[in-house]
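**Q** pasting the sequence and the predicted coordinates here, then a few questions.
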Amino acid sequence: MEYKSTYAQDDDYDSYDCVKHLHYNSDSSTALPFLYFRNIRYLEYLPIYQENLCPNIRTDLLTSFFVYLYDFAFKYQVQVLIDRSPLLYSLQLRTDRNPLSLFDEFTSKSIRQLDLHSPHACWNEQYCTTFSHTSLGLQCEVLTIAVENRTAILCLVNSMKNLRALTVFSRDDPWKMKLDYEQFPLEEDMHIKWLQRQLPSTCTISRVKSLPNKIRLWIQ
């Protein structure tokens, strides 16, 4: 377990109200019987054992949740935590397998931002279409993801009715290995030019300067 606090004398208190960021795995629960976290805004969670998040950790103020789910058998714990977090806006999910099956079961009334980018899970058009009809896919406004090809990008934009911003890595992008985007003029970026031809002019498309192998789309 790791946590960040802004209070100099936290060691003198059982309740760590100044802690806003917490990294937690199931193995941490033995260290928490007398520690209370009531103001967590950001939580990193690695479920190792099939037990729910320690009740000493309050999540009613949680807005951002990062989970590494290496075993889908632990998906129940993730949903329980989501249910305990009425203000949760952002969910980042990392897994060694394609997480699409999880979204048939994960539900939340508050989540609007999803980060599903993983080198192990580049989604094709069928996956994108299926995801867009799930509960979280229907309400998602901000999405980060990796796809097999640029046609899958069109599928996401056209089928996710509430999507406003999309950051995407496309496996068929010929510029995906370029490290310094500034060296290459925009007119040579055929991947973006193709997307511009296929999408409405109200859609703004550009490279992410810090990560030029990703494309960002603003959808109006």
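**A** Done, it's in.
**Q** C-alpha only now, for contacts and for neighbours.
**A** Fine.
**Q** and the strands in this structure?
**A** 2-4, 21-25, 42-46, 64-68, 90-94, 113-115, 142-147, 165-170, 204-208, 211-218 (DSSP state E).
**Q** need the winner for burial among these.
**A** Comparing those by mean neighbour count (mean count of other Cα atoms under 10 Å), strand 165-170 comes out on top with a mean of 23.
**Q** what about versus this one:
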Amino acid sequence: NEHQWYIRCHWYTLDEKIDLFNFIDVFTVPYSFDRFYEDNICLLAKSTVQYDKEYLQCPCITTLNYGSSSFTDPIRSRFRFNNIEHLSLSLPFNENFFFIVSKFVRLRSLFVYTDTNKNLNNIQFQLQLILDQAPRLYSLEFTTWSRSDSESPFEGLRSVSVRRLDLIRFNFNDQVYHFDEKECIELSRSFLGIQCEVLIITVKNQRNILTLLNNMPNLRSLYVHSLDHYWPENGSVSSAMDGLVQWLRQQLPPTCAVTKDENDSFGIHLWIR
């Protein structure tokens, strides 16, 4: 009390039906860590603050993982995160989301995935609501995505600030998505593709790389996997990637730098100057 330090205690469980997976989290309030991971069920909360509504504000939290069923219990549904910079978000999100995260002005990176056990008809609309409120959002990463109204995954999505797209683990409508010639053209003509400066992607073959470079006017950095080099018919993966680097250097002007990734056997870096 001398320092006005208060604590809060949460009793969590991984499964309400099994008592073996219970644990307790004790922390000072206001919450002073920069990350908050919401993966478990909160059964009970106690605090040394008599009226701790203001301490449920979490201004220090800049990184948040929000699952499709997150913050649904009566305790944590009262948390508020208004300074989020990095958000991992499962779509569709529940009705509590905009109460818990009501401001996106600081948001810089957004990682999106879908919960296939939920109704996915509204996820495009939900994502666009966030994009419209995030003027500083730079990086947008997808793993799973779905839509029934279009064969083009990004048609209609708009953001004034996104310059980085990460699609290397992209799964669209329950199919692993390796961008072919047509899909590379569609991406380059989309709103997100036109203004994209940094792209991380998997393509069907090496010529698709040239398609992206020739059709994305603002692209300055490309990190790519080429599916046709995953299983080389002759020789090792390393020699196949050496051949791809050499081929790209022959096709591209000297203002483009091409290198292999030292930590990823299939990764190629390209810088456009």
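**A** Arrived safely, thanks for sending. All figures in this text were calculated on a predicted structure; none of them were measured in a lab.
**Q** list the TM-score for the superposed pair.
**A** For this chain pair, the superposition-based TM-score is 0.84 by TM-score structural alignment, normalised by the length of the first structure; 209 aligned residues with a Cα RMSD of 2.7 Å.
**Q** on that earlier part again, now render the strands of the first structure as CSV, adding distance to Ile153 of the first structure.
**A** CSV is the format used below for the strands of the first structure (distance: least, Cα to Cα, whole Å):
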stretch, distance to Ile153 of the first structure
strand 2-4, 37
strand 21-25, 33
strand 42-46, 28
strand 64-68, 24
strand 90-94, 19
strand 113-115, 15
strand 142-147, 7
strand 165-170, 8
strand 204-208, 12
strand 211-218, 10
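**Q** how about those, which one is nearest Pro55 of the first structure?
**A** strand 21-25 (12.5 Å; Cα to Cα).
**Q** what are the contacting residues of the closest one?
**A** Residues from elsewhere that reach strand 21-25 of the first structure (Cα atoms under 8 Å, 6 or more residues apart in numbering): 1-5, 40-48.
**Q** so it corresponds to what in the second structure?
**A** Counting by TM-score structural alignment, strand 21-25 of the first structure falls onto residues 63-67 of the second structure.
**Q** from the chain's centroid, how far away is that stretch?
**A** Centroid separation for stretch 63-67 of the second structure versus its chain: 10 Å, with Cα atoms, centre = their mean, to the nearest Å.
**Q** cool, stretch 108-126 of the second structure as well?
**A** For stretch 108-126 of the second structure, the distance to the chain centre is 11 Å (Cα atoms, centre = their mean).
**Q** could you list the buried residues of it?
**A** 108-115, 120, 123-124 (16 or more other Cα atoms under 10 Å).
**Q** adding distance to Tyr177 of the second structure as columns, could you present those residues in CSV?
**A** Formatted as CSV, these follow (distance: Cα to Cα, whole Å):
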residue, distance to Tyr177 of the second structure
Arg108, 25
Ser109, 22
Leu110, 20
Phe111, 17
Val112, 15
Tyr113, 14
Thr114, 15
Asp115, 17
Leu120, 18
Ile123, 19
Gln124, 18
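**Q** would you point out the most distant pair within the residues you listed?
**A** Longest span within those, Cα to Cα: Arg108 and Leu120, 24.8 Å.
**Q** okay, how far is it across stretch 220-230 of the second structure, tip to tip?
**A** End-to-end distance for stretch 220-230 of the second structure: 25 Å, by Cα to Cα, to the nearest Å.
**Q** quick one: the helices in the second structure?
**A** Using DSSP state H, the helices assigned to the second structure run over residues 97-100, 123-132, 181-189, 191-195, 206-215, 237-251.
**Q** return the most buried member of the ones you listed.
**A** The most buried one of those (mean count of other Cα under 10 Å) is helix 191-195, showing a mean of 21.
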